[in-house]
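# This is a predicted model, with the sequence first.
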Amino acid sequence: MASRGAPPFSTLRVTDRDDHLEVRLHRPAVRNAIDQAMVDELLRVCAELEARPRILVIAGTPGDPATGARGVFASGADIAQLRERRRDDALAGINSGVFDRIAKLPMPVIAVLDGHALGGGAELAYAADFRIGTPEVRLGNPETGLGIMAAAGATWRLKELVGESVAKQIILAGRVLSGEECLAVGLLSELRPAAELVAATSALVARIAAQDPLAVRLSKSVFHTPREAHPVIDTLAQAVLFESEAKFERMQAFLDRKSK
């Protein structure tokens, strides 16, 4: 990822893989709690991907079998900072703004979850298009137990993802889901042992990267368009794709393979 004089990342580990950008949350001393510095650096990542669209993979700190340390995605917002925030900070939508921007990135976003993904960490995961996790995942929104609410996407994204009943259990009653429970309710698309996370993520990245990038971008955009915009938005997007060189090349290649 080209920095062009920008300061180095301190809360993230960013690796450019050509067809995707790999971002690891990196505040292990506080279980990857999301603070203002991490928000600012995630915004830098968004700016890069908006300028040069690629798949985004967001992961946390992997476990270490040698030491027995467990993996962690993000334990939530930094409570020390959160305690000092007041009305104007809430109105600024610090976390909700960056998570919404991540959700609206041109290309798909994959969240790779291991261990705790709580509070803001869960809301970051909800903003992804795909979530792959381990049986050790613990995902939930304990905000009401701290005298606040989950205000960075959970109150509406989670209902869309798992339905009203499960969403209310998580948001209003503090239920924390295990990896198996996340898979059962559709929050995870895949459940893999920690040792298989990298391979499973690489396979998903490869499947997405094999598609036509413009078709993927437009499909993601149209997918998230309000119902009242359909079917007009579908027709317009398809009209753009019908004129693309990739459409002719890919369809011709398909016909050539079929004729053999």
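It's in. Numbers count the residues shown, from 1 in each chain.
# Going by C-alpha atoms from here, please, whenever you check contacts or count neighbours.
OK.
# just so I have it, where are all the strands in the protein?
Using DSSP state E, the strands found in the chain span residues 12-16, 20-25, 55-59, 109-113, 116-118, 130-133, 138-140, 176-178, 190-191.
# what's the closest of these to Asp40?
Closest of the strands of the chain to Asp40 is strand 12-16, at 10.5 Å (criterion: Cα to Cα).
# What are the buried residues along that closest one?
Of the residues in strand 12-16, Leu12, Arg13, Val14 count as buried by neighbour count, 16 or more other Cα atoms under 10 Å.
# Taking their axis directions, it and strand 55-59 sit at what angle?
Computed by axes from the mean of the first three to the mean of the last three Cα atoms, to 10 degrees, the angle separating strand 12-16 from strand 55-59 equals 150 degrees.
# contacts for strand 12-16?
Applying Cα atoms under 8 Å, 6 or more residues apart in numbering, the external contacts of strand 12-16 come out as Met1, Leu21, Glu22, Val23, Arg24, Leu25, His26, Arg27, Met38, Glu41.
# dropping in the other structure now:
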Amino acid sequence: MSQSTLRVDARADRVVATLDRPAARNAIGQELVDELHALCAQLEAVPRVLILTGSDGVFASGADIAQLRERTAGDAREGINMRVFTRIAELPMPVIAAVDGWALGGGAELAFAADLRLGTPRTRIGNPETGLGILPAAGATFRLPAIVGQARAAELLLTGRILDAAEAVDWGILSSLHEPEALMDAAHALADRIAANDPLATQYTKRALAAPRDAHPQIEYELQAELFERPEKRERMTAFLERRKK
């Protein structure tokens, strides 16, 4: 699958999507949004792990400012970036963001929409939108507090401060750091571990993680009840017990 701003490598158990606008430092414009929607449609139809990354040592420098400058109140109410990032966050299988270099504004919000985020020592992440006369309106105001807590999210979003890689790990935005040349290997290693598990159990775990607080514990009861009735549960548990006997 070859597209002009998104390179997609589709495999049986995962898809690697690389933001590919190097001249614009992978800024997120309407064309890329459209291509991400098309990719989501494929992953909704055939659930697989998604690995998101950027080209040329940059994850995504933010929204396309030239396009953003011309958008109107009506465009703001359309939630152009918010809608696609929410669709990514709600994909059935886990999303891994492999974040090298800059992840600013909309780029940070795209990373926040992932379930797992890995970085490199040169990762820089933050939301400088208020310095441009706008607010971070593509998920940072609710996804970032869920990741780092309300106080730290407020500090980051209200000051527009950019975190370096070590701070991003300390704050819990990134789970680990890898040298740039090893970043994709680390992302694939995570995907390998996910792929080794039962796909529906993985999907249901993601669904439970995303559920609102008042949905618990009933959502676990219902999802677990369905999993308990599947032959895959007995097969996997029997195999585990047989291995333990050896």
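All right, it came through fine. Source: prediction; values computed, not measured.
# on that earlier part again, show me which of the buried residues of strand 12-16 of the first structure is closest to Gln169 of the first structure.
Closest approach between the buried residues of strand 12-16 of the first structure and Gln169 of the first structure, by Cα to Cα: Leu12, at 31.6 Å.
# Once you drop chain neighbours, what's closest to the counterpart of the closest one in the second structure?
Alignment note (TM-score structural alignment): Leu12 of the first structure maps to Leu6 of the second structure. Excluding the flanking residues, the one nearest Leu6 of the second structure by Cα to Cα, 6 or more residues apart in numbering is Leu19, at 4.8 Å.
# Aligned counterpart of the one you found in the first structure, please.
Checking with TM-score structural alignment, Leu19 of the second structure has Leu25 as its match.
# is it true that Gly172 of the second structure touches Pro145?
No - applying Cα atoms under 8 Å, one finds Gly172 of the second structure not in contact with Pro145, separated by 10.9 Å.
# returning to what we had before: need the strands of the first structure in CSV (columns: distance to Ala229 of the first structure).
Below are the strands of the first structure laid out as CSV (distance: least, Cα to Cα, whole Å):
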stretch, distance to Ala229 of the first structure
strand 12-16, 35
strand 20-25, 30
strand 55-59, 26
strand 109-113, 23
strand 116-118, 34
strand 130-133, 24
strand 138-140, 33
strand 176-178, 35
strand 190-191, 31
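# And the ones you listed: which comes nearest Arg85 of the first structure?
Closest among the strands of the first structure, using Cα to Cα: strand 116-118, at 19.1 Å.
# mean deviation (superposed) between the closest one and the second structure, please.
Mean deviation of strand 116-118 of the first structure relative to the second structure after superposition (mean Cα distance after the TM-score superposition for the first structure): 0.3 Å.
# For that strand, name the packing helices and strands.
When contacts are defined as 3 or more Cα pairs under 8 Å, 6 or more residues apart in numbering; DSSP states H and E, strand 116-118 of the first structure sits against strand 138-140.
# hang on, the earlier thing: how about the contacts made by the match of Leu19 of the second structure?
Residues Thr11, Leu12, Arg13, Asn32, Ile58, Ala59, Gly60, Thr61, Phe73, Ala74 are the ones in contact with Leu25 of the first structure under the rule Cα under 8 Å, 6+ apart.
# And the second one, how far from Gly153 of the first structure?
If you measure Leu12 of the first structure against Gly153 of the first structure using Cα to Cα, to the nearest Å, the figure is 22 Å.
# And the first one, by the same measure?
Counting by Cα to Cα, the gap from Thr11 of the first structure to Gly153 of the first structure is 22 Å.
# again, but for the fourth one
The gap separating Asn32 of the first structure from Gly153 of the first structure is 19 Å, by Cα to Cα.
# ditto for the third one
Noted for Arg13 of the first structure: a distance of 24 Å to Gly153 of the first structure, by Cα to Cα.
# Tell me the one of the contacts of Leu25 of the first structure nearest Ala239 of the first structure?
Using Cα to Cα, Ile58 comes nearest to Ala239 of the first structure of those, at 32.7 Å.
# Alignment lookup: that closest one to the second structure.
So, by TM-score structural alignment, Ile58 of the first structure is matched to Leu52.
# Identify the residue spatially nearest to Asn141 of the first structure, adjacent ones excluded.
Among residues not flanking Asn141 of the first structure along the chain, Gly119 sits closest, at 4.4 Å (Cα to Cα, 6+ apart).
# And the one you found, what's its match in the second structure?
By TM-score structural alignment, Gly119 of the first structure lines up with Gly105 in the second structure.
# Identify the residues contacting that match.
Listed by Cα under 8 Å, 6+ apart, the contact set of Gly105 of the second structure reads Ser61, Gly62, Ala63, Gly126, Asn127, Pro128, Glu129, Pro136.
# okay, and stretch 210-225 of the second structure goes to which residues in the first structure?
Counting by TM-score structural alignment, stretch 210-225 of the second structure pairs with residues 224-239 of the first structure.
# ends of that stretch, how far apart?
Stretch 224-239 of the first structure has its terminal residues 18 Å apart, counting by Cα to Cα.
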